[in-house]
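Enquirer: what shape does this take:
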Amino acid sequence: MRERIEVNPNIHFGKPCVAGTRITLQSVLELIREGLTFNEIRRDYYPDLQPEDIRACIQYAIDLVTSEDIHITATV
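Expert: All right, here's what the predicted structure looks like:
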């Protein structure tokens, strides 16, 4: 699934995009946040995307959060 997302410094300043497109992962995730279904995203915004592309955007975001180091400082 990772091959469906690419980072190219020459496209959108290196933001992750769906491979072979200029569609940013952020754009897809924002549509999901707004409650759009995969079918609505494809029909109304990005007809060239496949459901697997949208799933790959979600998985990429999950992978980022999973690998994130969290540093908690104690407060008194």
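
Enquirer: only C-alpha atoms for contact and neighbour calcs from this point on.
Expert: Noted.

Enquirer: now the closest residue to Arg4 other than its chain neighbours: how far from Arg55?
Expert: The shortest distance from Arg4 to any non-neighbouring residue, by C-alpha to C-alpha, 6 or more residues apart in numbering, is to Ala19 (5.0 Å). As judged by C-alpha to C-alpha, to the nearest Å, Ala19 and Arg55 stand 13 Å apart.

Enquirer: here's the other one to compare against:
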Amino acid sequence: MQAELKQLVVSNPQVMMGKPVIAGTRITVELILEKLAAGETPEQIIAAHPRLNRESIQAALAFAAVALRADVIYPVVEKAS
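Expert: As a prediction, this is how the structure comes out:
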């Protein structure tokens, strides 16, 4: 993850129970990912949260990509046919 983007995501036990947030906000990486997964565009997210910008959304995505590289097994429930 680029150094500039890495500095945009922080975690502090005093803020949002330690969840990763965009620096200087209480906007979690989780919220940004949920909104993108629901089909919202970056422009819609920025309009709803003016303290964000495209770079902060990119930082959230980069953080998630790095976090998923960890050696953790994520069980996936298959849909019943």
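
Enquirer: just the TM-score for the two chains, thanks.
Expert: Overlay of the two chains. TM-score (TM-score structural alignment, normalised by the length of the first structure): 0.85; 70 aligned residues with a C-alpha RMSD of 1.4 Å.

Enquirer: what lies in contact with stretch 16-31 of the first structure?
Expert: 3-8, 11-12, 15, 41, 53-54, 57-58 (C-alpha atoms under 8 Å, 6 or more residues apart in numbering).

Enquirer: what about those, which are in helices?
Expert: 41, 53-54, 57-58 (DSSP state H).

Enquirer: picking up where we left off before, mind picking the two most distant members of the contacts of stretch 16-31 of the first structure?
Expert: Asn8 and Ile41 (23.4 Å; C-alpha to C-alpha).

Enquirer: of these two, who's got more company?
Expert: Remark: of Asn8 of the first structure and Ile41, Ile41 carries more neighbours, 19 against 13, as counted by other C-alpha atoms under 10 Å.
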